[in-house]
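Enquirer: predicted model follows, preceded by the sequence.
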Amino acid sequence: MRSSRLVSILLLLQTRGRMTAAQLAQELEVSVRTVYRDVEALSTAGVPLYGDAGHAGGYRLLDGYRTRLTGLTAAEAEALFLAGAPGPAAELGLGPVLAAAELKVRAALPVELRAHADRISGRFHLDAPGWYAAGEEAPYLPEVAEAVWDNRVLDVVYRRWRAPTDVRRRLEPYGLVLKAGRWYVVAGPGPRTYRVDQILELTLVDEGFSRPEGFDLAAYWTAYQRDFHDRLHQGEAVVRLAPGVRLPRAVTHPTDRHPTDPDSTDPHSTDPDGWTVARVPIESIEHAQGEFLRLGTDVEVLEPPELRALMARTSAELAERYGNSTSSSGD
């Protein structure tokens, strides 16, 4: 435990510069007295570390001193290389930077940890986009990333789903999020969330902005997703499913429950012929109709009545259309 703490002190001073004993103690969650003992141990071991007294004092390393000791465990080295994301980094224009950084980290690792890193890279690969939806092209992604980094205002023409579809917006970009192969920018005023691939025109404005104090991108995104799903699935449907049939993921998400899962169905709702009754969340009547039609005759909608009526009407129209297709094609 102490050796790990000594390494942490070295890395903290190397990356942050001068730090007081109180700051080190708070960072390491130990007492100031423990920090004093650790600093003395480092000095005795020959580490060029010295302290300055006074209000602006603190401990620091001799200028130019760098340690190759990383203090990484095997598990930490594996996690570090598993977290690498070359695809998204390349989209942001950081591909060469990431490759160079990975090379330097790999070179600094002891031989045994380097072997762990090579093993994890060779056995696991992260692929963010889904099978049936490749990540949409976002030609303005590098410019958005630059604005996020430099706190620059953006003037964009943005395409939204409702009329008027193409609108001009002044954005103060706080951060970027990659979700299932799609990039989103969280921007003020608001903040609000925008799809980067729906930006039609973009101008980097020669104007800065200040991020809201205490803004937490990860916390915002978590709350945004929760609110999105709460608004998305506002109803339920009761359906009968043929044996072995699983609902489309677009219907079961976000609960991720299928009729074969014990918590998603009534154990007494299976018919003698093997059909299963399931209660599932739906986004809207129209959306549910499209998803259930994909299952053809393997599904029967029982509730709500308006969805059942819509399914019946659509089925009748399809039967009439395809029933007349033979005579129509012969004319």
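Expert: Everything's here; your move.

Enquirer: alpha carbons only for contacts and neighbour counts from here, please
Expert: Will do.

Enquirer: please enumerate the helices of the stretch 201-331 of the chain.
Expert: Taking DSSP state H, counting those that start in this stretch to define them, one finds helices in the stretch 201-331 of the chain at 217-232, 249-252, 285-293, 305-323, 325-330.

Enquirer: okay, pairing it with this:
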Amino acid sequence: MRASRLVTLLLLLQNRGRMTARQLAEELEVSVRTVYRDVEALGAAGVPLYGAAGHAGGYQLVDGYRTRLTGLTVDEARAAFLVALPDAAAELGLGEALATARLKLRAALPAELREHAERIQERFLLDAPGWYGDVDRVPHLAAVAAAMWTRRAVVLQYRRWRAPEEIERRVEPYGLVLKAGRWYLVAGGPSGSRTYRVDQILGVRPLEEEFVIPDGFDLARYWNVYLADFRARLHTADALVRLTPEGARLLGVPPTGDGWTEVRVPIESIDHAHRDFLRLGADVEVLAPAELRNRIAQTARTLATRYEG
């Protein structure tokens, strides 16, 4: 643990230049006294650093000195690919590894490229989840990820939408997908590859059994096929509607002139379409199917009666 901290301290000084003992203590999450001891240990090991007292003082490396201790550990290499998603890395249990990997990557860059990389980090931020969706609680994500790294089968306790709602199933974790702030597990089982929402996992029991990912399996290709199939099942019919310019804008439909726009839109079901089109209020008129038009007309009559007077 201390050896890792000494390397991190050294990389901090190499990346940032002069730093006070308190700044180092905050970065390393240790006491100032511990920083003093670590600096002494580095000096005794031959690292050319020196300290200056006073308000503008601090520790820094002798000009021109660069450490070559920038090799990434396995966890740090994994975390490096999540560099734009620090929250995701933390959920996977790789938050600390990501911080160390960033330091090592910066230390390996020439000064001009390091400055450019830091400027990008200061000016761009990726916030993946949507505005109005609640953040999913994924207490079993780290356990699933650990089984995925080590290629060990697990038994999932899982909640699904159809009966029986709670099931137990042995699966082989092939990969994880983060889609719009929500985690999905792609796993093999008796009936082939399936997709599970990680926030619906109620428990994970690791097994000693190792598994082999099938030849030719590609996570990105699987996910694209899964999405295409999901969309095909999602939109089972069409609705013919008339939209005002505002309604066209809300649905993302190019308006035709300044009047009404007639367009066909895919719908999942009468129930879903009924709720979705009611949100548009008077900016939409459903022409077909007749069942959907009648449902919305009945709702409009009920609302008019309710709000009379």
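Expert: Yep, that arrived. Computed from a predicted structure; not experimentally measured.

Enquirer: can you calculate the TM-score here?
Expert: The TM-score (TM-score structural alignment, normalised by the length of the second structure) is 0.69; 232 aligned residues with a C-alpha RMSD of 2.4 Å.

Enquirer: output the helices of the stretch 201-331 of the first structure in JSON lines; the columns should cover distance to residue 118 of the first structure and mean neighbour count.
Expert: Converted to JSON lines, the helices of the stretch 201-331 of the first structure look like this (distance: least, C-alpha to C-alpha, whole Å; neighbours: other C-alpha atoms under 10 Å):
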{"stretch": "helix 217-232", "distance to residue 118 of the first structure": "30", "mean neighbour count": "12"}
{"stretch": "helix 249-252", "distance to residue 118 of the first structure": "35", "mean neighbour count": "17"}
{"stretch": "helix 285-293", "distance to residue 118 of the first structure": "44", "mean neighbour count": "15"}
{"stretch": "helix 305-323", "distance to residue 118 of the first structure": "54", "mean neighbour count": "13"}
{"stretch": "helix 325-330", "distance to residue 118 of the first structure": "61", "mean neighbour count": "9"}
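
Enquirer: format the ones you listed as CSV; extra columns: distance to residue 84 of the first structure.
Expert: Shown next, in CSV, are these (distance: least, C-alpha to C-alpha, whole Å):
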stretch, distance to residue 84 of the first structure
helix 217-232, 18
helix 249-252, 28
helix 285-293, 36
helix 305-323, 46
helix 325-330, 55
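
Enquirer: list the buried residues of the longest strand belonging to the second structure.
Expert: Once the second structure is assigned using DSSP state E, the strand that runs over the most residues is strand 166-179. Residues of strand 166-179 of the second structure classed as buried: 170, 171, 172, 173, 174, 175, 176, 177 (neighbour count, 16 or more other C-alpha atoms under 10 Å).

Enquirer: centre of the chain to that strand, how far?
Expert: Remark: strand 166-179 of the second structure is offset 17 Å from the chain centroid, using C-alpha atoms, centre = their mean, to the nearest Å.

Enquirer: thought residue 292 of the first structure was touching residue 299?
Expert: Yes. Counting by C-alpha atoms under 8 Å, residue 292 of the first structure touches residue 299, with 6.9 Å between them.

Enquirer: residues in the first structure aligned with the longest strand of the second structure?
Expert: Mapped onto the first structure using TM-score structural alignment, strand 166-179 of the second structure covers residues 166-179.

Enquirer: now stretch 38-52 of the second structure
Expert: Mapped onto the first structure with TM-score structural alignment as the criterion, stretch 38-52 of the second structure occupies no residues.

Enquirer: ok, stretch 7-19 of the second structure next?
Expert: Taking TM-score structural alignment, stretch 7-19 of the second structure hits no residues over in the first structure.

Enquirer: also stretch 217-234 of the second structure?
Expert: Using TM-score structural alignment, stretch 217-234 of the second structure pairs with 215-232 in the first structure.

Enquirer: tell me the angle of the helix or strand following the longest strand of the second structure relative to strand 166-179?
Expert: Using DSSP states H and E, the helix or strand that directly follows strand 166-179 of the second structure along the chain is strand 182-189. Angle, strand 182-189 of the second structure to strand 166-179, by axes from the mean of the first three to the mean of the last three C-alpha atoms, to 10 degrees: 120 degrees.

Enquirer: residue 107 of the second structure: which element?
Expert: helix 95-108.

Enquirer: the residue nearest to residue 77 of the second structure when sequence neighbours are not counted: neighbour count?
Expert: Once flanking residues are discounted, residue 77 of the second structure sits nearest to residue 101: 7.0 Å by C-alpha to C-alpha, 6 or more residues apart in numbering. By other C-alpha atoms under 10 Å, the residues close to residue 101 of the second structure number 25.

Enquirer: likewise the one 10 residues further on?
Expert: Residues within reach of residue 111 of the second structure, counting by other C-alpha under 10 Å, total 12.

Enquirer: distance of it relative to residue 166 of the second structure?
Expert: In this structure, residue 111 of the second structure and residue 166 of the second structure are 55 Å apart, going by C-alpha to C-alpha, to the nearest Å.

Enquirer: residue 288 of the second structure now?
Expert: On the measure of C-alpha to C-alpha, residue 288 of the second structure and residue 166 of the second structure end up 39 Å apart.

Enquirer: before we move on, what about residue 174 of the second structure?
Expert: Taking C-alpha to C-alpha, one finds residue 174 of the second structure at 22 Å from residue 166 of the second structure.

Enquirer: please apply the same query to residue 94 of the second structure.
Expert: 30 Å.

Enquirer: same question for residue 153 of the second structure.
Expert: As for residue 153 of the second structure, its distance to residue 166 of the second structure is 19 Å (criterion: C-alpha to C-alpha).

Enquirer: over to residue 181 of the second structure?
Expert: Here residue 181 of the second structure is placed at a distance of 24 Å from residue 166 of the second structure (C-alpha to C-alpha).

Enquirer: distance of residue 192 of the second structure from residue 245 of the second structure?
Expert: With C-alpha to C-alpha as the criterion, residue 192 of the second structure and residue 245 of the second structure are 47 Å apart.

Enquirer: of those two, who's got more company?
Expert: residue 245 (19 against 8).

Enquirer: residue 134 of the second structure - that's part of a helix, no?
Expert: No. Assessed with DSSP: H, G, I helix; E, B strand; the rest coil, residue 134 of the second structure is coil; it does not lie in a helix.
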